[in-house]
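Enquirer: Below: sequence and its predicted model.
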Amino acid sequence: MLADRIASAIGESFKIPPPPTIAARVAGGSEIAFSHFKSQDVQFGLSTPSPRQEAFVFNIPLISTRYPVVSIDGRRQSVIQDPGKAYLFDLSSKNEISLETAYNSVRFHIPQTAIDHMGYEKGLPRVGGLSAKFLGQDDLVLYNLALTILLAILKSTQVTTAFVEYIALAFHDHVVHTYGGVRKCGCAGMGGLAPWQIRRACDYIEANLVNDPSIAMLSQECGLSTSYFARAFRTSTGMTPHQWITRRRIERAKSLMAHTTESLAQISVMCGFVDQSHLGRHFLKQESTSPAQWRRRQSGRALFKSEDLEV
């Protein structure tokens, strides 16, 4: 898997334990990876260059960090990396970075194959590569995506596959326009799904809530590309696929809490949540109460109804 390879390569290059890394499978079976790249230990020397490959890395710092040496194909410079800026590295070059500093950042890894396959899906002209005006370009979009995906990296078992895929789609869309020279389409917004596609997607989600349905699976059910499906689904439902999946899981949990005596821990797993605390966090966000409190209220209402029938 790309995530394991990336984590191992970063660990070897920077002499740190393999950082937590997740990946999203996108068009053509290619993947985009996200890593939380962090160290508090100051070391000496430079990082070990990774094998050259047709891929690109965006380093998005979460704290200000001064690197005394950043070497790209032998050209050295001192760089202060600041939050809110994106630092693009072409992995076909020989990249070395001094290890004499503490750092904390999110790393986006996108192979050229992912750029090509996703661009083809969207009907875009081929992007021969990515380039920035200078090392350290203001990019609040990538900074906010980094903050969003960071939660998924740190709690990878508690996020839907569809959520990580959605971030990957948004990341690709942004970088091909900002760093790949592809002009944004000025046409009107795209339409939604056909009624049969909405039914097919929603039925598939209901049948697979516990199995973590992905955007790739849903788009295949509807005969669409992943990028088109994700945008059309949001147009039709007002929600992203992962938001819809989470909402349906909570609705199923409510039904089970109201009509069965299963424990909250059992219901959580039956609805696709990792555990009871995972259900609790999403339930509180949507219902503004805990599952236990909601269940007690439902039990009280059922008691009142039965007493009314006896009168």
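Expert: Right, received. Where do you want to start? Numbers count the residues shown, from 1 in each chain.
Enquirer: okay, CA-based contacts and neighbour counts for the rest of this
Expert: Will do.
Enquirer: and the helix or strand containing Q298, which residues are buried?
Expert: Using DSSP states H and E, Q298 sits in helix 291-310. By 16 or more other Cα atoms under 10 Å, the buried positions in helix 291-310 come out as 291, 294-295, 298.
Enquirer: How about stretch 239-246?
Expert: So for stretch 239-246, counting by 16+ other Cα under 10 Å, buried means 240-242, 244-246.
Enquirer: go on, stretch 130-145?
Expert: Quick answer for stretch 130-145 (16+ other Cα under 10 Å): 130-131, 136, 142-143, 145.
Enquirer: which outside residues touch that stretch?
Expert: Applying Cα atoms under 8 Å, 6 or more residues apart in numbering, the contact partners of stretch 130-145 are 56, 60, 81, 83-88, 90, 167, 171, 174-176, 179-180.
Enquirer: before we move on, the earlier item: need the buried residues of stretch 239-246 in CSV with secondary structure and distance to P195, can you?
Expert: What follows is those, written out as CSV (DSSP: H, G, I helix; E, B strand; the rest coil; distance: Cα to Cα, whole Å):
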residue, secondary structure, distance to P195
T240, coil, 17
P241, helix, 16
H242, helix, 20
W244, helix, 17
I245, helix, 18
T246, helix, 22
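Enquirer: Relative to I149, which of those is nearest.
Expert: H242 (13.5 Å; Cα to Cα).
Enquirer: isn't the closest one right up against Q158?
Expert: No - counting by Cα atoms under 8 Å, H242 stays clear of Q158, with 12.0 Å between them.
Enquirer: Would it be right to say that E262 lies in a helix?
Expert: No - going by DSSP: H, G, I helix; E, B strand; the rest coil, the assignment for E262 is coil, not a helix.
Enquirer: Next, find the distance separating it from P20.
Expert: 35 Å (Cα to Cα, to the nearest Å).
Enquirer: ok, those two, which is more surrounded?
Expert: With neighbours defined as other Cα atoms under 10 Å, E262 and P20 compare such that P20 has more, 20 against 13.
Enquirer: Is it correct that that one is in contact with A152?
Expert: No - P20 is beyond contact range of A152, at 10.1 Å (criterion: Cα under 8 Å).
Enquirer: Quick check: neighbours shared by those two?
Expert: Common neighbours of P20 and A152 (Cα under 8 Å, 6+ apart) do not exist.
Enquirer: what about the nearest residue to G28 once chain neighbours are set aside, helix or strand, and which?
Expert: Leaving aside its sequence neighbours, G28 sits nearest to H117 (Cα to Cα, 6 or more residues apart in numbering; 5.7 Å). With secondary structure defined by DSSP H and E, H117 is part of helix 112-122.
Enquirer: another structure for you, compare them:
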Amino acid sequence: MTTTGAYGERFGEFLRLEGAPPTLMTRSLRSTEIAVTETRNDNPVPGLSGSFAAEDAYLVSLKLRDYPDCELWEQGRHIKKADVHAGTTYIYDLKADPRYVIDKPLHSLHFYVPRSALDGLADQSGARRIDALDCGLVGHDDAIVRHIGASLREGLRRPAEANQLFIDHMMLGLTAHVAQAYGGFRHKAEISRGALAPWQLARARDKLESDLGGKLPLQAIAAELGLSVSHFSRAFRASTGLPPYRWLLHHRVRTAKRLMSARGLSLSEVAISSGFANQSHFTRVFSELAGISPGAWRRDALGTAGRQR
């Protein structure tokens, strides 16, 4: 896959990696691409990294491995050398052509956030657009970026199991967080934080139930209701107590229980029919939400049904 932004295949070229690194992407804000790429190289060839084309966009980089004596370059000039510690977050302005010397093992997550996504967030919220993100903070511990990064790493490892609603939710949260924490973005106070109207909730549930695989993006559901993605996400949670991607997981489990209550289907068939990627994915999610494995639940359910007859 050839990309135009600083993610995916282009990031592999930037760091001289073999093949395209794992990447997840959303288009929930103005159909703008927001992406996360995981890069790792345990045995790099020493040298200066490649260069991205200058663009009005940012990289929010979560370091997953210590990188002592990191040499940073911007606009063709050596800027500084500093120790980079695992768990810290850095923000780079892609207009400044950030590069660094690759001379030791590396492992990071990089969130690609273009200016158009930040503008889209402000426009959807009816708020003032931010001027810029603060890229001057050096190696700070950002618990929210760490949490979002840890959640998305699961999806990067098992992309077939990461439904698009989950990716959209996490990337929207990341964009809103960096806009607030590093750009001074604020939602307008008068924005409604109420629940969906009954007809909106019914239609949203219908859309979610019609796509158990979770391929339908948040943007499509929100547009169906005439709402922005951020407004829809907040209102859906106010109505149900769960974000859309989490509600869908619970609905998958409810569907699986109905299927397992009838004899004849294998657990693998139940998994696929309920929207899970495979039986392993089904078992993990079902056990987390139901507190019991699918096999044990079915034995109990069928045993109870047999005793009642």
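Expert: Perfect, thanks for sending it. Here the structure is a predicted model, which means the values were calculated and not measured.
Enquirer: before we move on, back to that, next structured bit after the helix holding H117 of the first structure?
Expert: Past helix 112-122 of the first structure, the next helix or strand by DSSP H and E is strand 137-138.
Enquirer: Now do the contacts for the counterpart of T26 of the second structure in the first structure.
Expert: Matched by TM-score structural alignment, T26 of the second structure corresponds to A24 in the first structure. A24 of the first structure makes contact with 31-33, 161, 164-165, 168, according to Cα under 8 Å, 6+ apart.
Enquirer: ok so, going back, tell me, how many residues neighbour the residue nearest to G28 of the first structure?
Expert: 18.
Enquirer: just T157 of the first structure next, same as before
Expert: With other Cα under 10 Å as criterion, T157 of the first structure counts 12.
Enquirer: What of the one 4 residues further on?
Expert: For T161 of the first structure, the number of neighbouring residues by other Cα under 10 Å comes to 22.
Enquirer: which residues touch it?
Expert: Here T161 of the first structure is in contact with 24, 212-215, 242 (Cα under 8 Å, 6+ apart).
Enquirer: excluding its backbone neighbours, what's nearest A152 of the first structure?
Expert: Nearest one to A152 of the first structure, counting by Cα to Cα, 6+ apart, is V159 at 6.0 Å.
Enquirer: same question, Q219 of the second structure
Expert: Going by Cα to Cα, 6+ apart, Q219 of the second structure has S28 as its nearest residue, at 5.2 Å.
Enquirer: Now the one you found: which helix or strand?
Expert: strand 23-29.
Enquirer: Contacts for the helix or strand that comes right after that strand next, please.
Expert: With elements assigned by DSSP H and E, the helix or strand that comes after strand 23-29 of the second structure is strand 32-41. With Cα under 8 Å, 6+ apart as the contact definition, strand 32-41 of the second structure has outside contacts at 7-8, 11-12, 17, 21-27, 105-114, 116-117, 153, 156, 171.
Enquirer: Strand 32-41 of the second structure vs the first structure, mean deviation?
Expert: Superposing on the first structure and averaging over aligned pairs (mean Cα distance after the TM-score superposition for the first structure), strand 32-41 of the second structure comes out at 1.0 Å.
Enquirer: Can you give me the buried ones in that strand?
Expert: So, applying 16+ other Cα under 10 Å, buried residues of strand 32-41 of the second structure: 32-41.
Enquirer: With stretch 90-107 of the second structure instead?
Expert: Buried, per 16+ other Cα under 10 Å, within stretch 90-107 of the second structure: 90-94, 96-104, 106-107.
Enquirer: what's the first-to-last distance across that stretch?
Expert: Stretch 90-107 of the second structure: ends 14 Å apart by Cα to Cα.
Enquirer: The first structure: matching residues for that one?
Expert: Under TM-score structural alignment, the match for stretch 90-107 of the second structure is residues 87-104.
Enquirer: residues in contact with the counterpart of L62 of the second structure in the first structure?
Expert: Aligned counterpart of L62 of the second structure in the first structure: I60 (TM-score structural alignment). Applying Cα under 8 Å, 6+ apart to I60 of the first structure gives the contacts 83-87, 105-108, 142-143, 146.
Enquirer: try 10 Å this time
Expert: The neighbours of I60 of the first structure, taking Cα atoms under 10 Å, 6 or more residues apart in numbering as the test, are 36-37, 81-88, 104-108, 136, 139-140, 142-147.
Enquirer: What is the neighbour count of the nearest residue to S35 of the first structure once chain neighbours are set aside?
Expert: Spatial nearest neighbour of S35 of the first structure, excluding adjacent residues (Cα to Cα, 6+ apart): T21 at 4.3 Å. The number of residues packed near T21 of the first structure is 25, by other Cα under 10 Å.
Enquirer: Over to V69 of the first structure?
Expert: For V69 of the first structure, the count of nearby residues is 19 (other Cα under 10 Å).
Enquirer: Next, it: secondary structure please.
Expert: V69 of the first structure is classified as strand under three-state DSSP.
Enquirer: Quick check: chain neighbours aside, which residue is closest to the alignment partner in the second structure of it?
Expert: Taking TM-score structural alignment, the alignment pairs V69 of the first structure with E71 from the second structure. The spatial neighbour of E71 of the second structure that comes closest, neighbours along the chain excluded (Cα to Cα, 6+ apart), is K81 at 4.4 Å.
Enquirer: Look up how far E54 of the first structure lies from the aligned residue in the first structure for A262 of the second structure.
Expert: Alignment note: A262 of the second structure maps to H259 in the first structure; criterion TM-score structural alignment. To E54 of the first structure, H259 of the first structure is 55 Å away according to Cα to Cα.
Enquirer: I would like a ChimeraX command selecting only the buried ones among the contacts of stretch 130-145 of the first structure, please.
Expert: To isolate the buried members of the contacts of stretch 130-145 of the first structure in ChimeraX, using 16+ other Cα under 10 Å:
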select :56,60,81,83,84,85,86,87,88,90,167,171,174,175,176,180
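Enquirer: Switch the buried residues of stretch 130-145 of the first structure over to a markdown table; also include distance to I267 of the first structure.
Expert: Listed next are these as a markdown table, based on distance: Cα to Cα, whole Å:
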| residue | distance to I267 of the first structure |
| --- | --- |
| L130 | 46 |
| S131 | 49 |
| G136 | 47 |
| L142 | 37 |
| Y143 | 36 |
| L145 | 32 |
